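Q: what follows is a predicted protein model with its sequence.
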Amino acid sequence: MRRTLTRGSAPLATLAGGALGATLGVGWALAGWQVLAVVSLAAVVPAARWVDPGSDDVD
């Protein structure tokens, strides 16, 4: 499921980035990408603290 979502969203993100770059300029599109990367990292780091590295959910 995770791979389907990430690989399925890549073409949509490419189109959205191209449209944003064509509309606002490449600099703004790249700045938005960097902001999204930092926000994603800020969301993942606290979530990673809740994961028990010793547990394995695979049966």
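A: Right, received. Where do you want to start? This is a predicted model, so every value here is computed, not measured.
Q: alpha carbons only for contacts and neighbour counts from here, please
A: Noted.
Q: now do the helices in the protein.
A: Using DSSP state H, the helices of the chain run over residues 2-24, 26-48.
Q: the inter-axis angle of the first one versus helix 26-48?
A: Taking axes from the mean of the first three to the mean of the last three C-alpha atoms, to 10 degrees, one finds helix 2-24 and helix 26-48 inclined to each other by 150 degrees.
Q: then this one, side by side with the first:
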Amino acid sequence: MPKKSDSKSCPYCGKPSVDAHAPFCSRGCKDRDLLKWLGEGYRIPGPAAPSGGVDSDGGEG
């Protein structure tokens, strides 16, 4: 059984975190957090992206 951390809590649900899944309490919370990032549930503020798109090689086509 994984050893529990003393002072940290899971950033997703608030339960005590477990070293095996740090900083989360379980694999479930870890996976739900990842899915929220992948589904654009979390966003980092910044300027709007240009509407023309991004050219991957930096040159013109």
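A: Great, that's in hand. This structure is a prediction, so every number in the text was calculated from the model and none was measured.
Q: any chance you could compute the TM-score here?
A: Superposed pair, TM-score by TM-score structural alignment, normalised by the length of structure 1: 0.35. Supporting alignment: 35 aligned residues with a C-alpha RMSD of 3.8 Å.
Q: ok so, going back, export the helices of structure 1 as TSV, with columns for mean neighbour count.
A: Output for these, formatted as TSV (neighbours: other C-alpha atoms under 10 Å):
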stretch	mean neighbour count
helix 2-24	12
helix 26-48	12
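Q: and residue 28 of structure 2, how many residues sit next to it?
A: Using other C-alpha atoms under 10 Å, residue 28 of structure 2 has 12 other residues around it.
Q: so residue 36 of structure 2 versus residue 16 of structure 2, what's the distance?
A: Distance from residue 36 of structure 2 to residue 16 of structure 2, counting by C-alpha to C-alpha, to the nearest Å: 21 Å.
Q: for residue 37 of structure 2, same thing?
A: As judged by C-alpha to C-alpha, residue 37 of structure 2 and residue 16 of structure 2 stand 22 Å apart.
Q: between the two, which has more neighbouring residues?
A: Neighbour count, other C-alpha under 10 Å: between residue 37 of structure 2 and residue 16, residue 16 has more, with 19 against 12.
Q: apart from its chain neighbours, what residue comes closest to the more buried one?
A: Among residues not flanking residue 16 of structure 2 along the chain, residue 9 sits closest, at 4.3 Å (C-alpha to C-alpha, 6 or more residues apart in numbering).
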